[in-house]
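Visitor: need coordinates for the below:
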Amino acid sequence: MDSTDRGAAGTAATPDGAELAWSVHGDRGPAILLLPGQATTHRSWLHVVPQLAAGHRVVVMDHRGIGQSTLGRAPEVGTRGFAADAVEVLDAAGVEAAHLYGHSMGGRVAQWMAVDAPERVASLTLVGSTPGDSRGPARAPEVSRALAGEDLEAMGPLFFTEDFLAAHPDVARDFFARDASVRARRVHYQASTGHDAWEVLPRIDAPTLVVHGAADPVNLPEHGRLLAERIRGAELLELDGQRHCPHLESADCTAAVLAFVDGLC
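Guide: So this is what the prediction gives:
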């Protein structure tokens, strides 16, 4: 994994033989585990890691089959399986409990971690996520077509504002890095679209912050509102003008997440 300001690094083994790559940035403060979205690598987070690691021990990882992590033998792995993978990463990194910061599918994974391993979860921050695609309004057909394609120019404006794309093409390149086999990408797509935690969300006790771009065309803002309503005591932050990646684009998002986490410590 990337070596800039990196501390410990290694791999975590899963019961079915996957090797999950992880690394730690920062050496003080409470731990934050960054959970990438569908088929995106740890590189998708690097733009904001320095800000988070200034006062926290930040664990970054590649989900199975992505980047430097292998896929393993399991033929089907849903978001609940990815959550079990993330617990293996915490074990390998020597982290007893972490503040989970999940984007999109990473937020779906975080939901299951909070249900299945609550003792490992200090808090949840769910960005651009959903309780399940079928639980809220569907995205526009043209958005689905763009997401299914390989045209980064068409996908970019779904995730970032045009001004941010023009100023930070490197961030978009890292986010859209396609470092996975077709099979692994299919596993991720099936896991993400098959997610449905609706019935178990009220069981979540971890303090929760839901962040959503008010102009998100990928997971419409109603999905964030449903999460905040379904998780007891959850806070909701909608960011005007932001699309699917406010965690990378919006300074207000980063400030709100750090204030939320630090307020719990």
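Visitor: all contacts plus neighbour counts: C-alpha atoms, from now on.
Guide: OK.
Visitor: shouldn't Asp27 be in contact with His56?
Guide: Yes: here Asp27 lies in contact with His56, judged by CA atoms under 8 Å, at a distance of 6.9 Å.
Visitor: of these two, who's got more company?
Guide: Neighbours around Asp27 and His56, counted as other CA atoms under 10 Å, are more numerous at His56. The numbers are 22 against 17.
Visitor: one more, for comparison:
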Amino acid sequence: MSTVGTEHTEVVGANGVRIALRVAGEPHLPPIVLVHGWAQSARAWSLQLADPELTRRFRLIAMDLRGHGDSDVPADGYDDPAAWAGDLAAVLEFAGAPAVVVGWSYGGLVITDHVRVHGTDGLAGIVLAGAITEIGKGRAGGRIGSAMRGALPDALSEDPAVALPALTGLNEGMATAAVPGALAQALLGASLSVPPAVRGALFRRTVDSAEVLAGVDVPTLVVHGTEDLVVDPSAGEFAAGKIPGATRRWVQGVGHLPFIEAAEEFNAALLRFAEERSAP
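Guide: Predicted coordinates:
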């Protein structure tokens, strides 16, 4: 699934790992950086990269996380906050100006890692969309829902006969209504393209972020679908409660894909938030 008007490029992240980017919008415009979730890719942001209002006002930069999409697949670094922070820092440097950074699902943890290591350098604002900010047993900021619980551990298997049904069920459980066929298949294909070892490595972390979130000093918007069965809405409440001045936006009747299921509403909210951050 291609996105019209999208440029493909790359940057070098932590430890020399090549990070692939999809970019839409003119280089002189204020940047919005989009960070996808576990076992996905930058293609998840297709409805943002193709939005005429967003790309008229902003330069959208969607990254493939290490081990995902078209980025390099290193053997290690997946449990290292400094590696995730370094990858995102390289993208922010490419952006060339303080960026509004949007993190979906595991992407919220990547943003939290950046704040853990670098503070809010390079960030004009943060949007957490169906996101986790912690991970590990008993971590409130990483609480998962029934669709994710049902997919594990089979979704990590090297046996396609085991992994495929689990990943298919997880993708079906992401939304409360049918996702357009081409995009739904692109999401499933992205999950299958991430090596099983990488899918498993992202879970081998225990991260507490309460103090990190309390130190966030840039405007933050927390968006979460009320029917999210992948990341429990309580994880969004945790982040919103810890980040000073965070704004909550709960999207009624929507699951784990607010930027697809309610794309018009999500894009309008992102546009408004980003315009406020880029105002003189």
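Visitor: what's the TM-score here?
Guide: Once the chains are laid over each other, their TM-score by TM-score structural alignment, normalised by the length of the first structure reads 0.87; 258 aligned residues with a CA RMSD of 2.4 Å.
Visitor: and Ala124 of the second structure, that one's in a strand?
Guide: Yes: according to DSSP: H, G, I helix; E, B strand; the rest coil, the state of Ala124 of the second structure is that of a strand.
Visitor: now which residue in the first structure aligns to it?
Guide: Using TM-score structural alignment as the criterion, Ala124 of the second structure maps onto Ala122 of the first structure.
Visitor: its match: how many residues sit nearby?
Guide: Per other CA under 10 Å, the neighbour tally for Ala122 of the first structure reads 22.
Visitor: who are the contact partners of it?
Guide: Residues counted as contacts of Ala122 of the first structure (CA atoms under 8 Å, 6 or more residues apart in numbering) are 97-100, 206-207.
Visitor: how near is it to Gln51 of the first structure?
Guide: 20 Å (CA to CA, to the nearest Å).
Visitor: circling back: tell me which element the nearest residue to the match of Ala124 of the second structure once chain neighbours are set aside is part of?
Guide: Setting aside the residues directly before and after it, Ala122 of the first structure is nearest to His99 in space (CA to CA, 6 or more residues apart in numbering), at 4.9 Å. Using DSSP states H and E, His99 of the first structure sits in strand 98-103.
Visitor: can you name the element that comes right after that strand?
Guide: Of the helices and strands lying after strand 98-103 of the first structure in sequence (DSSP H and E), the nearest is helix 105-116.
Visitor: show me what that following helix packs onto, helices and strands only.
Guide: Where contact means 3 or more CA pairs under 8 Å, 6 or more residues apart in numbering; DSSP states H and E, helix 105-116 of the first structure is packed against strand 31-35, helix 79-93, strand 98-103, strand 121-127.
Visitor: so which of the ones you listed is nearest Arg173 of the first structure?
Guide: The closest approach between Arg173 of the first structure and any of those, judged by CA to CA, belongs to strand 98-103 at 16.9 Å.
Visitor: post-alignment, that closest one versus the second structure, mean distance?
Guide: Between strand 98-103 of the first structure and its aligned stretch in the second structure, the superposed structures give an average distance of 0.5 Å (mean CA distance after the TM-score superposition for the first structure).
Visitor: show me what that strand is packed against.
Guide: strand 31-35, helix 105-116, strand 121-127.
Visitor: distance to Gly7 of the first structure added to those, as TSV?
Guide: Converted to TSV, those look like this (distance: least, CA to CA, whole Å):
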stretch	distance to Gly7 of the first structure
strand 31-35	13
helix 105-116	23
strand 121-127	22
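Visitor: quick one: which of these is nearest Gly67 of the first structure?
Guide: strand 31-35 (13.4 Å).
Visitor: give me the mean deviation of that closest one from the second structure.
Guide: Averaged out, strand 31-35 of the first structure is 0.3 Å away (mean CA distance after the TM-score superposition for the first structure).
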